[in-house]
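Novice: Structure of the sequence below:
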Amino acid sequence: MANSDSHSAPNPAPAEDLPQARTILIIGPDAERDNVYRHLLRAAAGDRILTERCDGPVVDLCHGQGVDGVILETHAPDRCGLELLERLRAQVDRPLPIIVIGDNDANLAKRALRAGATDYLVREQVTADTLAIALQTAMPLNQDCVGLRQQLQATEAALDDSRDELDRRSHIFDAVLSTITDFVYLFNREGRFVFVNQPLLDLWGLTLAEAVGKNFFDLNYPKALAAKHQREIEHVFVTGKTVKDESVYVSPKGVSGIYEYIFTPLLGADGAVTSVAGSTRDITHRKIAEAALRESEEKYRTLFASIDQGYFLVDVIFDENDQAVDIICLETNAAAIEIVGEDFTGRQLSQVSLTQGPRWYNIFGQVVRTGKGERLEEYVELNQKWYDFYLSKVGDADSRRVAVIFQNVTRRKRREANAAFLSDIAADFARLSAADEIMQTVGAKIGAYLNLSVCAFADIDAAGQTAVIDYAWHRPEAHNVVGVYPLSEFVTNEFLRAARSQETIVVGNTQTDPRTVAEQYAALNIHAFVSVPFYKDGEWKFLLNIYDSYPRHWHSDEIRLVQELSNQIFPRLERVRVEAALQESEERFRLSTYAVDGMVYDWNLQTGEVYRSEGLYRLINLHPEDVPSNSDWWATRIHPDDLTDVDAKIASILDGSGDRYEFEYRLRHANGQWLNVWDRGYLIHNQQGKVVRVVGSTTDITSRKQAEQEREQLLARERTAREQAEAANRIKDEFLAVVSHELRSPLNPILGWSKLLRSRQLDEQKQAYALEVIERNAQIQAQLINDLLDVSRILRGKLSLNKTVVDLGLTIQAALETVQLAVEAKSIQICTEIDPAFRLVSGDADRLQQVVWNLLSNAVKFTPEGGRIEVQLAYLDPYAQITVTDTGRGIDPGFLPHVFDRFRQEDATTTRQFGGLGLGLALVRYLVELHGGQVQAASLGEGQGATFTVKLPLLPVQQATQQSPQPAKPPTDLNGTRILVVDDDSTTREFIAFFLELQGAEVVTAASAGEAIAVLTRFRPDVMLSDIGMPERDGYMLMRQVRSLSLEQGGQVPAIALTAYAGEIDYQQALAAGFQKHITKPVEPDQLTEAIATLIKTNS
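Specialist: Predicted structure coming up:
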């Protein structure tokens, strides 16, 4: 049901001064948008507002409520609005002004105007002013045309009554139209004036008699404008649709202006257009006012566009209780859009990300009611940013508009929060004295403050290669990263270079940053981190790491905060560690002689004496009392290669300012073996700062060093394996590219010559050549597929041999015949030398012919025109040796070891001269080895030709009998054979049927499994041929259904699977489903007829 309301002015004017009240129908998507348009129309006093939905009884409402104008909001791609437009134009008995409001979409606007819209406004740009102008423009002009149309139709209807009545009405009509300041006129079917009112005649300076019967060309309108008007009049007559536009016109008196006009069809009793009525209005002043308004607005926008702060102007909507319930944004500047990240012009502020909900409505309402400005700082949870807002009322006391200037103050707020956080951490340092307590307390606070997954404190070894994490705070769902980490396994040299340059490393995504090893961090669920190296005396000592489990953009203030924390935490940690070490040094020394798995020593530099604990025996199997108590004896047991480094380190330790040391070297055991030992200790200074004692321990780390070496070896093996895998992948990718090229290349001549043949423009010689090219390229493609299938069978160990006694001489001869055309095309000379005495081997004749053919094809491919190929069959006890030698391009020595590898080609680039998949020679090697033979390749290099040698075991002498020539197979006769062909591909189905009918067979075809079952009810075939890959039910399903039938229903009909599925598994599946034979496409006709005849014979 439509809703209605009205607006009334508080001080009504006299009735004669009031504009006629309008009834406006709003068709919006929901009540919220209805309220927006009510608000925008509030300035039009006395208007009656109705609302309805697009799918409601809109046409009935227009008839029953006397609607004067419609505001229709539509959205692409929803067609409801456009369909309603067409329905209104067709079913409402008067032209109805319809303002369509939609997206900023030119196509949608064109479609709306074609469907009958009076005007089109972009939703985001609609204001109270633009909507009021659109209604004022559309409705009066339309009302004039409505009145004109009604009066003209009434006038025409009166013609049937009497001529006198017509004259009387005409005089009344002329008098009425002459009082209208707009121009009103009427055209006949020829596009000529039959009526013009006086204002237009005055503009032209003509009388009615001078104007009637003329068109725009006759009235000396500019040719382009006259042609445009005449086309528009004809368009109204042809389509019956109203035309509306604007034009600039200069009258014969020199009066110029901008005019808005409308041409409306007048219909006769039969519904046909009998004439066209026109109305024109001078809109020059309105256009000038609009231009002035645009110029003023442009200056205003330029001012706010130039400031850095965000600016927007809103209109506050109040309910009947004078409470702010919504806010509509009227304007924004570019800075506001950039700060917020979206353009919210023309939208309700509740839909904008920085809006803070109903509380904001109250604040904006207060500013409107009091007129006092308001400043506030707000934190927006959605984008986690702080904003500073200043709200100020705009306009007079009745205005409900508020201007807002705002800016992003997140950085300042963060700086303030960071300063407070650092102050809190400093208080922790003052009360905590243990390193563990400091790391636990500070780590937890950093993690919570920065919303981290992990906060880790790492010590860096002296070489700067290993990070040792003794403590790391982490959330319950995150990994505990405590441990020892070789940096090279997690980061690249670029990371290490930056760290050694004392730079902070910021990583937003470990999976894409080139400085990180992605899989290592993925295993720890670390996807972003900041690492701050800490240096002391030029040495990299510590690393503060903060981690996040998700990719993250680290803010600059967060990075600065972590840097400052590093500068405060690590000096404090080092200081408390030293203090703890000094307190425990005596106790540790007392216990060390018992606890250390090695030797503890105390070297008195003033006396030169060295005390060594009993751990010396555990270390090198010597008791302390059995060796000299000085440092010189110890030096004699250090590995000669390490002695210089050890002396240098000791000298550096004694001369330096540090109080700790550690290093490794090799030491000789009493049994003569060398141990890896780790020496570490402390320096004790006197009051003058001079080193007087060195206290430390020596530990056997041989096992650890061996483990490290094994780990390095394991890593090296892993790197090698990875490189090999990458190489294999690269070869595979290159092979797939070649497969694509080689499978597609034959299609070009096949498709090209096929189209030329279909054109029937080739002579007989060219037709024969075209067929030969098509056949040759189809065979090339079939051979490529067969090679791929053979390799697949080889890889799965499924390639088997059909062994018989094979005459290699006949095999070579057959292979030579296969390549004869290619040899003749390149004028290659072939020389053969075949030993007649040793030619018989045990093997698969077809596979051996494939071996020889591959070698010959290779030789022909790489031998230039006019070259020479030699083929030799010789005896080399106990082998028959086949040698193929060519004078071609030869083989690079570096590629020679890989010549028989799968998927390998000497030139795999896109500019290569020779095609192929790189499978032929791999098949040769496998087939030869499957026959118990050997194959070798030799070449002196590029341009020197190549020689391929195949050795095959000869049959024993007692079996070496000459093969008797087998009689030629009689031609297969299919006369009278009843055959059912099932294939969803019409081309294949028709070809097979045509060929079999040529052989005398009676053929019935079916395009699907369902058709085949239906055929079997009326046709009893001797053989059924079926494709496998068919829609709905495939060939396997069809065969299982056929085999379920009774004998009388054809359930035992012999069947052959005829399919492009050529794998071993496909063959097995076909037999399991009930087929007796499996033939792969493309099928040779002779092979097919022979298979059919054999199957019939077997089953008879």
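Novice: For the rest of this, base every contact and every neighbour count on C-alpha atoms.
Specialist: Noted.
Novice: And the strands in the stretch 751-900 of the chain?
Specialist: Along the stretch 751-900 of the chain, counting by DSSP state E, counting those that start in this stretch, strands occupy 804-807, 829-834, 840-843, 868-876, 879-886.
Novice: Can you name the element that comes right after the last one?
Specialist: On the C-terminal side of strand 879-886, the nearest following helix or strand under DSSP states H and E is helix 920-930.
Novice: Buried residues, that following helix. List them.
Specialist: Within helix 920-930, the residues that count as buried by 16 or more other C-alpha atoms under 10 Å are 920-928.
Novice: C-terminal to the strand or helix carrying R231, what's the next element?
Specialist: Assessed by DSSP H and E, R231 sits inside helix 223-239. On the C-terminal side of helix 223-239, the closest following helix or strand by DSSP H and E is strand 243-250.
Novice: sorry, back to before: next, format the strands of the stretch 751-900 of the chain as CSV and append mean neighbour count and distance to A291.
Specialist: Converted to CSV, the strands of the stretch 751-900 of the chain look like this (neighbours: other C-alpha atoms under 10 Å; distance: least, C-alpha to C-alpha, whole Å):
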stretch, mean neighbour count, distance to A291
strand 804-807, 18, 100
strand 829-834, 14, 90
strand 840-843, 23, 97
strand 868-876, 19, 89
strand 879-886, 23, 88
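Novice: Adding distance to A227, write the ones you listed out as CSV.
Specialist: Below are those laid out as CSV (distance: least, C-alpha to C-alpha, whole Å):
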stretch, distance to A227
strand 804-807, 92
strand 829-834, 81
strand 840-843, 91
strand 868-876, 81
strand 879-886, 82
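Novice: Quick one: closest of those strands to R722.
Specialist: Closest approach to R722 among these is made by strand 879-886 (38.3 Å; C-alpha to C-alpha).
Novice: Packing partners of the closest one?
Specialist: Secondary-structure packing of strand 879-886 (3 or more C-alpha pairs under 8 Å, 6 or more residues apart in numbering; DSSP states H and E): helix 845-862, strand 868-876, strand 946-953.
Novice: one more time with 7 Å
Specialist: Packing partners of strand 879-886 (3 or more C-alpha pairs under 7 Å, 6 or more residues apart in numbering; DSSP states H and E): strand 868-876, strand 946-953.
Novice: Which of those sits closest to K766?
Specialist: strand 868-876 (30.5 Å).
Novice: what is the orientation angle of the closest one with helix 845-862?
Specialist: Between strand 868-876 and helix 845-862, the angle comes out at 140 degrees (axes from the mean of the first three to the mean of the last three C-alpha atoms, to 10 degrees).
Novice: Another for comparison:
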Amino acid sequence: MQYLPYSFDAVICFGDQEQVIAWNPEAERLFELRAQEAIGRAWSDPEIERRLAGILPLLQAAFAGEPLQRAEQTVTRSDTSKAVLDIVVTAVRKESSSEPRVIAVIAHDVSLMRQAQAAIRQSEERFRFLNEIGDRTRALANPEEIMATVARLLGQHLRASRCAYADVEADGDQFTIRQDYTDGCASTVGEYHLALFGPRAVSDLMAGRTLVIRDVDAELAAGAGAEMFNAINIKAVVCCPLAKDGRLRAMMAVHQTSPRDWAEEEIALIEEVVERCWAIIERAKADAVLLAAQTLKGAILETSLDGFILMNHEGRILDWNSAAEQIFGLAREQVIGQLLGETIFPLRLREKHRNELAEYVATRDASVLGARYEVPALRSDGSEFPSEISIMHIPGTEPPLFARFVRDITDRKRAEVALRRASEEAETAARLVAESAERFRVLGEVVQLQVWTATLSGELDYANQQCAEYFGTDSADAVLGNAWTGFVHPDDLAGTARLWQKSLQTGEPYEAEFRLRRGDGAYRYFLVRAQAMRDGEGRIVKWFGTNTDIHELKSAQDEAERASRAKDAFLAALSHELRTPLMPVLMSAAALRADERLPADARDQLGMIERNVALEARLIDDLLDLTRIARGELHLRAELCDAHSLIGLALEIVRDDATAKGISLQREFGAVRSGLRADPARFQQLVWNLLRNSVKFTPRGGRILIRTSDDDGQLRIEVEDSGIGIEHDALEKIFLPFEQAENSGEHRFGGMGLGLAIARAIADLHGGSISAVSAGRNCGATFTVELPGATQAPTGLTSASTLSRAGHPPGMEPSSASSRTRPGLRLLVVEDHESTLQVLSRLLTRAGHSVVTASNLSEALVAAGKGEFDLVISDLGLPDGTGNELMEILRARHTLRGIALSGYGMEEDIARSRQAGFSTHLTKPIDFPQLQRALREV
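Specialist: From the prediction side, this is the model:
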């Protein structure tokens, strides 16, 4: 007992009467009861029970005979501080008895040790949590996604009701919560004013102090911000401000929907998290800016008209932009890894290039860097052209990398020679490069076109000096802030704006040709290209564009189009003037040939005249078809038809010519699926051209076989002849206009070489192909046509009215049923060509019709007003108007139907006559049976 006062542990002993017999100084401190007040009291004494409340169960067990009791208890002292005690209760027994002699209570204060252990656990947990924030946000580039992730992690870690991150505006009052985490409460994303949260919140946060409220209703009086906190269901809050550069920039707040006693370590954690969140967000923003800069650089290189080449210290090509591909005629894949000197320089200059590169790598003599010099360059086809080249050493690269900029200056050289202004051109180029360098550094030195960038609303936020010079301003800055559409010609604005809006919506590159107003008010045509610049999330941040002056090119194109239209008008007029005189000859010859009173030899001669007139008309048709093909205006009227029926009709057309030469015509229709979706008229024209070609080049007594087959949905048509054959090098040439395989210059076979060219065009329009094979001279030839979409043939043959659109050569149609029509029609015939009018009147009258003639529009209207007619037959080109105008008037006044008769046979001519009210359109020359068929059909 004498050592108890010196023990660091609290020691209390109870005797066998269950009264306190020892109570040392440490016991006095821990249990706040002096020894003289405790000794002698029973353990059941109320004061002892109150002091040792947590130990009583251990004492009861010891007095009940339990040998040793141990437990850890937390006691609360009068100053509300707590102590953690490691308590041991043991009993010392009397000899030969189970009753205790002394009960000893030993209490060791382990509070500091437990606090240290708790602090270590908290530190480890804090470290793990902060590492988790870093891991979860490291790969994120979107600031809002970073905010959301940090808010969620912090809210879950603190088991809070809500956690939010807010950006503060420059006024220090308005702030925006962009992302928040919630657990069982509503989101607070939106805009707020700090003043609404009361003066305490404003004072703490503006001073950079963390706002800590444990119970809103208890700590904030009415009108002091409690209403706003309660409105968004906040009863306790920790809000940590983040001040940078002398002003409040951001805040992070943790909310609880019930009062909460925030621990100091929780507050410290929130303060550290907001600092880390700011750093992570700023890093993401900096990365986005860097990416935008890289995108801008890439856009400059891809839209530049100058070649860009990246080269290593060995002279090997590492990169090659699209402009370089166009300049040298070599794709990027062909040149990567190749030596630059061997790729773009002529043989005589390659050693010089190697020596200069080696000298710079060895000495780092920068005298050649940055300079622009002219040097002959080499295209992929071996041709040389003048180029302008500049080179730079890219800073920070070791071994060094070099950027070369190449411009094809062929046009400039020609201009220099023509205008003798070489020195002025060089000075202008140097000045433009110097201005460009201020904005785009080395890349800008070679950009010789208008360069600009625009916001998403279309306002210019950058324009280079070339823009300023064109728009007539003192500097490029004077253009900024304007919508680029303000410089567009009013007539071009609607289409231009529509394309621009489409690019804005889809992000597709923008390209358009339109006129821009120059500083002096004049307009010039430009090719304007723009490419979207995107951030790390793929969102468009602005547009980068270039303007290329194409005014001279546009003027040349317009002039070419005017010349083309004039040529078409000339061909149409020539067709009309050539066709019209042929018609009375053809009609008269056909009518006389049908007159059985004439001798047979005379009728044969008349047939010869008829066929030659027909061939002349066919030549005119071929020339017009060729014009349509060249302009892409040969159109199809597709329908389901039977290929075998159409081939049979084509065979009938050429049969007379083949018989005259003693040529045997044979056919083998092996195709099971002979149905085809095609234009019947054009399909028949294709087959007829092939057959006519074989008849022309097959000697007397020869053989022509046409056969069909189908395979895998393809219909194959082969025309095989025993003709003069085709040399191998002429097999493709024969499909070109005005070309023939027989090229001796003697023109033994006649014709203009148009039939096969037209046949190939018709095959192409049907999605098919045509080819020729031959073993050579005097070995015959085989022409093969393959067309897609073979199917079962439709029931019934293609109608003759459908086939009339094919424009059979007049006088060469297949024989048909009687062409007689109902006699006694009252006809008004209008024609300004006197011979044609006389022949028409005579033949129609002889056929039993009542005919009234007129030679112009005025006479026709007078005649129509005096009598009644069943039908009008009218030429379209009249001296005082047009046949279309006449038809519109007659249809409105007299409900007459009509037949158009004209030398104008283009598709647009036919469409106009149909629109005017004509039931059918016949292209001159025609024979009388054709006219009779038209009368019957109408």
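Novice: Fetch the TM-score of the aligned pair.
Specialist: For this chain pair, the superposition-based TM-score is 0.37 by TM-score structural alignment, normalised by the length of structure 2; 406 aligned residues with a C-alpha RMSD of 5.5 Å.
Novice: Number of residues surrounding V243 of structure 1?
Specialist: Using other C-alpha atoms under 10 Å, V243 of structure 1 has 19 neighbouring residues.
Novice: isn't it right up against I262?
Specialist: Yes. Contact criterion C-alpha atoms under 7 Å: V243 of structure 1 and I262 qualify, at 5.7 Å.
Novice: on that earlier part again, closest to A157 of structure 1 out of the buried residues of helix 920-930 of structure 1?
Specialist: Among the buried residues of helix 920-930 of structure 1, G920 lies closest to A157 of structure 1 (C-alpha to C-alpha), at 93.8 Å.
Novice: For the closest one, which non-adjacent residue is spatially closest?
Specialist: N854 (5.9 Å; C-alpha to C-alpha, 6 or more residues apart in numbering).
Novice: Quick check: V829 of structure 2 touching V852?
Specialist: Yes. When contacts are counted by C-alpha under 7 Å, V829 of structure 2 is listed as touching V852 (6.2 Å).
Novice: In terms of packing, which of these two has more residues around it?
Specialist: V829 (23 against 18).
Novice: and the more buried one, what is it in contact with?
Specialist: 851-854, 872-874 (C-alpha atoms under 7 Å, 6 or more residues apart in numbering).
Novice: Regarding it, which helix or strand does it belong to?
Specialist: Judged by DSSP H and E, V829 of structure 2 forms part of strand 826-830.
Novice: Check V613 of structure 2 too.
Specialist: With DSSP H and E as the test, V613 of structure 2 turns up in helix 600-631.
Novice: same deal with L266 of structure 1?
Specialist: Using DSSP H and E, L266 of structure 1 falls in strand 256-267.
Novice: Give the buried residues for that strand.
Specialist: Buried-residue list, strand 256-267 of structure 1, by 16+ other C-alpha under 10 Å: 257-267.
Novice: just checking, what packs against that strand?
Specialist: Against strand 256-267 of structure 1 (3+ C-alpha pairs under 7 Å, 6+ apart) you get helix 223-239, strand 243-250, strand 273-282, helix 284-305.
Novice: looking at the ones you listed, which is buried most?
Specialist: Of all these, strand 273-282 carries the top mean neighbour count, a mean of 22, counting by mean count of other C-alpha atoms under 10 Å.
Novice: Just want the angle from it to helix 223-239.
Specialist: 140 degrees.
Novice: Which parts of the stretch 301-450 of structure 1 are strands?
Specialist: For the stretch 301-450 of structure 1, strands defined by DSSP E, counting those that start in this stretch occupy the ranges 310-318, 324-332, 374-380, 385-394, 401-408.
Novice: ok, A250 of structure 2 - contacts?
Specialist: Going by C-alpha under 7 Å, 6+ apart, A250 of structure 2 touches 166-168, 241-242.
Novice: I meant E997 of structure 1, not that one.
Specialist: For E997 of structure 1, the contact set (C-alpha under 7 Å, 6+ apart) comprises V1003.
Novice: Please report how far it lies from M1024 of structure 1.
Specialist: 14 Å (C-alpha to C-alpha, to the nearest Å).
Novice: thinking again about what came up before, what's around the residue nearest to G920 of structure 1, how many residues?
Specialist: N854 of structure 1, neighbours per other C-alpha under 10 Å, totals 20.
Novice: just to revisit the earlier point, is it possible to export the contacts of V829 of structure 2 to a markdown table including distance to L890 of structure 2 and secondary structure?
Specialist: Output for the contacts of V829 of structure 2, formatted as a markdown table (distance: C-alpha to C-alpha, whole Å; DSSP: H, G, I helix; E, B strand; the rest coil):
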| residue | distance to L890 of structure 2 | secondary structure |
| --- | --- | --- |
| V851 | 17 | strand |
| V852 | 15 | strand |
| T853 | 15 | strand |
| A854 | 14 | strand |
| V872 | 9 | strand |
| I873 | 12 | strand |
| S874 | 11 | strand |
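Novice: which among the residues you listed gets closest to V202 of structure 2?
Specialist: Nearest to V202 of structure 2 among the contacts of V829 of structure 2, counting by C-alpha to C-alpha, is S874 at 94.6 Å.
Novice: which other helices and strands contact the helix holding V613 of structure 2?
Specialist: Short answer (3+ C-alpha pairs under 7 Å, 6+ apart): helix 600-631 of structure 2 packs on helix 551-593.
Novice: what's the angle between the helix it packs on and helix 600-631?
Specialist: Taking the same axes, to 10 degrees, one finds helix 551-593 of structure 2 and helix 600-631 inclined to each other by 160 degrees.
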